[in-house]
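[1] Here is a sequence together with a model predicted from it:
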Amino acid sequence: MISIKALLAKPFSKYIYNSVQKWANNPVETQENVFQNLISEAASTEFGKDHNFQNIKTFEDFVKHVPVRDYEDLKPYVLKVVAGEENILWKGKPLYFAKTSGTTSGAKYIPITKESMPTHIEAARNAILLYINETGNSSFVDGKMIFLQGSPILEKKNGVNLGRLSGIVAHFVPKYLQKNRLPSWETNCIEDWETKVDAIVEETLPEDMTIISGIPSWVQMYFEKLQEKTGKPVGDIFKNFNLFIFGGVNFEPYRAKFEKLIGRKVDSIELYPASEGFFAYQDKQGEKGMLLQLNSGIFYEFIKADTFFEENPKRLTIKDVELDVNYVMIISTTAGLWAYNIGDTVAFTSLKPYRVIVTGRIKHFISAFGEHVIGKEVEHAMKEATEDTAIRISEFTVAPQISPESGLPFHEWFVEFENEPEDLAELINRLDQSLQNQNSYYYDLIIGKVLQPLKITLIKKDGFQDYMKSIGKLGGQNKIPRLSNDRKIADTLYALKVTK
């Protein structure tokens, strides 16, 4: 018998769907309103005064007065906010700092304000409601839901709460979901990730789990521990588990492994959250790409990735973007980030409405020889090379080998297989062909005998987990870069390779 909660979810989901359609069908006007509101609200801040916000009327004015910045460039302002000063990047003081580990900056402190905080919660809620509206399936709201996330314990920094984004969000779970939500507060506060996952297994095994959510690599670890403990597929342990919600990385390299661990297919919803804002979520099951959140206090700019490092690359608004072009995404937000480069690259899969996929990181690419291979290309190559085979991948990353002991340079793929291919040479050939087909620069380098075809280095079972543990980044929101232009990760992984 359907519950009151499941029954009420359907009309509410219809209401939310209709409200989303209003702004999604008026994208340019919606973004213009967001832009004007941001400028007027921040005109009297220190940043607004320094950048002449009073005289900014158009996007062209904004481009003249506000350069694109990354965290390092914005840091002088952020440090004032962290020191407790008011009205620096946004009105008053932020509610929180989301602490993230930057690759070049050490710890980053990303402000979250009373205006920006609700948009994180609403986007996650709306993703589920649009799924209910599309599928008619609301029965899962009666079961238990798990969100694998960081510790909700917060510190204080000059009167402002500080923690991981996922830990901050844990404080905002709606009351009507509190009874359904796992793990318990006590378990969620465990800092050591392996100990935490073991505790989550014990807590969830007797429960009727219907939604499981988290970064795929860490949900995989949870699933494997469930299977080790019971000897059963996850889908048999949790008979009513029918919705997997994920974000942070491309799911495709994990899909085959997950279907085996679960033992059946389940619906999934992809999210695109970050400390800087909740940018997009999957709004339709059959669509490739996630609906860009144009009405969430975020003004978007886009710079073509292949022009990004030029002197003055052209900055585009939503009305000027094209399909299937790799863009660096630049944001200005109600948290006081201005023309801010979050480091992600995206491509549009639809312009009516605007949907994006994350293609990688502007700093995560391989161009040691001018090939500019990006994350999306290596992930697609792996998917293409292993589909219709029994090969399953646990994890992988790619790095250039510029000075091999003999022969030409090559791209080195570090791969942890769940089950190794019978014919490794055939897999290598398929991977290399896929990469050549996608990237003409790479093709030219192979044909021109500048590079030799890629090579695979086998990593032992749980090797990537051991690597993440060794650098203090096991669990939470941490993930392995799909590729890098140096050998920092590669050289460490050598100690974890399979020796035969």
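    That came through, no problem.

[2] drop to CA atoms for contacts and neighbour counts, all remaining ones
    OK.

[3] and after the top strand by length along the chain, which helix or strand comes next?
    Among the elements of the chain assigned as strand by DSSP state E, the one spanning the most residues is strand 340-351. Sequence order places strand 354-361 as the next helix or strand after strand 340-351, per DSSP states H and E.

[4] elements contacting that following strand?
    strand 290-292, strand 340-351, strand 373-374, helix 375-386 (3 or more CA pairs under 8 Å, 6 or more residues apart in numbering; DSSP states H and E).

[5] so what's the spatially most central residue of the chain up against?
    Note on the chain: the residue nearest the mean C-alpha position is Gly248, at 2.4 Å, using CA atoms, centre = their mean. Residues near Gly248 by CA atoms under 8 Å, 6 or more residues apart in numbering: 215, 271-273, 477, 479.

[6] what's the distance between it and Ser217?
    Here Gly248 is placed at a distance of 10 Å from Ser217 (CA to CA, to the nearest Å).

[7] let's bring in a second model and compare:
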Amino acid sequence: MSLKTLGAKVFAKRIRKKINKWASNPIKTQEQVFADLIEKAKNTSFGKDHNFQNIKTYSDFTQNVPIRDYEELKSYVDRVVAGENDVLWPGKPLYFAKTSGTTSGAKYIPLTKDSMPTHIRAARNAILCYIEETKKANFVDGKMIFLQGSPEMSEKNGILLGRLSGIVAHYVPKYLQKNRMPSWETNCIEDWEQKVDAIVEETAHQNMTVISGIPPWVQMYFEKLQQKTNKTIGELFKGFELFIYGGVNFEPYKATFEKLIGRKVAGIELYPASEGFFAFQDSQNEKGMLLQLDSGMFYEFVKADEFFEENPKRLTIGEVEIGVNYVMLVSTNAGLWAYNIGDTVLFTNTSPYRVIVSGRIKHFISAFGEHVIGKEVDQAIKDGIEATGIMINDFTVAPQVNPDQDELPYHEWFIEFLETPEDTEKLALEIENSLRKQNSYYNDLIEGKVLRTLKITPVPKDGFKDYMKSVGKLGGQNKLPRLSNDRNIVDVLTTIIDK
């Protein structure tokens, strides 16, 4: 056992004890976070505008601070971007994480000297929890790769600006620097396809033990490795032990990954975002990810089916229930307040509090009142794959409200297969049955002959990659939306398919 391996095990045991301490006192932990946030921000412009000086209780907070998304907070963010001090949080941010907005164009999410360390600690602690639980740590001696955006940054009024994954690349601990791949030069390549090709060249003959990234982009890396070497990933990287992922539900990719790797590999799911590192999988034996309650973030939850009401009821951590779909709000030490990050979550456990991401509050299909959500389509495709053995690369779903001739409307599933089957009818039936079992509204529409059964439209190989490239979102942290309430995505995709 190397000194690094021994050190990792000792450190992991110590960190796990610290995590258990706050995880076993969730309400007290969140109350302390809340008090600290209000006290530190009371003299900011936002704090003065929202009466922080007189906020003593959570009830005071809900009366003074409304729910906001980025567009509604933008007037404050614009002042921070312009270089003004003490607007949302004391001083100025260290960075802006630049992401793609929907109605506001580019979004600038602040990262402060208080919030930045929480991103780094959470990523580190996810690995340490795995080590403490499994007692496996030999992988720390091998090479590790994190498929991420370019670490190069620009500057805006004295504040560094970049992608979150690129910013985080600057914080890789010194003891991992020699193990990290790819090289800095390769990591700075902007064109994603060129970057992956360069990563393949650099890593094909290395002892890769940890691989991390968003599943569809890691799959692209694995496929290129296989094309180059004619080996499975497991044969090529005999020491490959740990796959770390986030951003999308891994289940639809699982069968394809196992085929590409050639064996099972342990996984750790993460829930990072520019707004905060919210949760990570702390156990290989429990469902869900441990919500980070001590990381400078105060959480609120609104039932998803009540969210668009005029004054939806806001809940704290002690009021949530297992299995209910919630919109998650955060107030953070980066200066976000009652902020709707757009995700919906389900609690799988409340002792400790663990969550799964169930979808996006704006990503659903309800063209006919069915309100199908991301969790449901992910489960349906998983059930379909397990029942048929058909493997896929990716998929997205959209309603067809105006079908040809006298046909009833339907949900159209655009699926890129690993190998396109001759007949997709069995898969369609399995997906349909799963969806009907999960969603009673959808089932009623099928039984009432308002909708016909779903239709599968095969997408040619690399079709989704070509789509993401056409909209400037290939690689990095970008993800293909699982479902939409319109046909904006699939209309573009159809033009690619028809070429």
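    Nice, thanks for sending it over. Keep in mind that this is a model prediction, so the values were computed, not measured.

[8] Give me the TM-score for this pair.
    Scored against TM-score structural alignment, normalised by the length of structure 2, the superposed chains reach a TM-score of 0.99; 498 aligned residues with a CA RMSD of 0.9 Å.

[9] what touches both of Gly248 and Ser217 of structure 1?
    Common neighbours of Gly248 of structure 1 and Ser217 (CA under 8 Å, 6+ apart) are Lys479.

[10] First residue to last residue on stretch 458-466 of structure 1, what's the distance there?
    Stretch 458-466 of structure 1 stretches 14 Å from its first residue to its last (CA to CA).

[11] Where in structure 2 does it align, residue-wise?
    Counting by TM-score structural alignment, stretch 458-466 of structure 1 falls onto residues 458-466 of structure 2.

[12] Please tell me how far the matching stretch is from the chain's geometric centre.
    22 Å (CA atoms, centre = their mean, to the nearest Å).

[13] Stretch 444-460 of structure 2 now?
    That offset, for stretch 444-460 of structure 2, works out to 28 Å (CA atoms, centre = their mean).

[14] follow-up on the earlier one: want to throw the helices and strands packed on strand 354-361 of structure 1 into TSV with mean neighbour count?
    Formatted as TSV, these follow (neighbours: other CA atoms under 10 Å):
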stretch	mean neighbour count
strand 290-292	26
strand 340-351	21
strand 373-374	22
helix 375-386	20
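
[15] just checking, what packs against the lengthiest helix in structure 2?
    Determined from DSSP state H, the single longest helix within structure 2 is helix 3-23. Helices and strands touching helix 3-23 of structure 2, by 3+ CA pairs under 8 Å, 6+ apart, are helix 116-134.

[16] Check the mean deviation of the helix it packs on from structure 1.
    When structure 1 is overlaid, helix 116-134 of structure 2 sits 0.2 Å from its aligned residues on average, using mean CA distance after the TM-score superposition for structure 1.

[17] list the helices and strands the following helix or strand past that helix packs on?
    Sequence-wise, the next helix or strand downstream of helix 116-134 of structure 2 (DSSP H and E) is strand 143-146. Helices and strands touching strand 143-146 of structure 2, as assessed by 3+ CA pairs under 8 Å, 6+ apart, comprise strand 180-181, strand 208-213.

[18] Show residues contacting the longest strand of structure 1.
    68-71, 276, 288-289, 305, 321-332, 354-363.

[19] returning to what we had before: quick one: contacts of the match of stretch 458-466 of structure 1?
    Counting by CA under 8 Å, 6+ apart, residues outside stretch 458-466 of structure 2 touching it are 394, 414-418, 420, 474, 480, 493, 496-497.

[20] Could you give me the buried positions within it?
    458-461, 463-466 (16 or more other CA atoms under 10 Å).

[21] what do you get for stretch 97-113 of structure 2?
    97-99, 107-112.

[22] same check, this time on stretch 137-145 of structure 1
    Neighbour-count burial for stretch 137-145 of structure 1 flags 138-145 (criterion: 16+ other CA under 10 Å).

[23] Mind putting these into a markdown table with distance to Ile342 of structure 1?
    Listed next are the buried residues of stretch 137-145 of structure 1 as a markdown table, based on distance: CA to CA, whole Å:
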| residue | distance to Ile342 of structure 1 |
| --- | --- |
| Ser138 | 35 |
| Ser139 | 37 |
| Phe140 | 34 |
| Val141 | 34 |
| Asp142 | 37 |
| Gly143 | 36 |
| Lys144 | 34 |
| Met145 | 30 |
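
[24] Closest one to Asn33 of structure 1 out of the residues you listed, please.
    Of all the buried residues of stretch 137-145 of structure 1, Ser138 has the smallest distance to Asn33 of structure 1: 33.9 Å, by CA to CA.

[25] how many neighbours does the closest residue to the closest one other than its chain neighbours have?
    By the measure of CA to CA, 6 or more residues apart in numbering, the closest residue to Ser138 of structure 1 outside its immediate chain neighbours is Ala6, 5.2 Å from it. Here the number of neighbours of Ala6 of structure 1 (other CA atoms under 10 Å) works out to 16.
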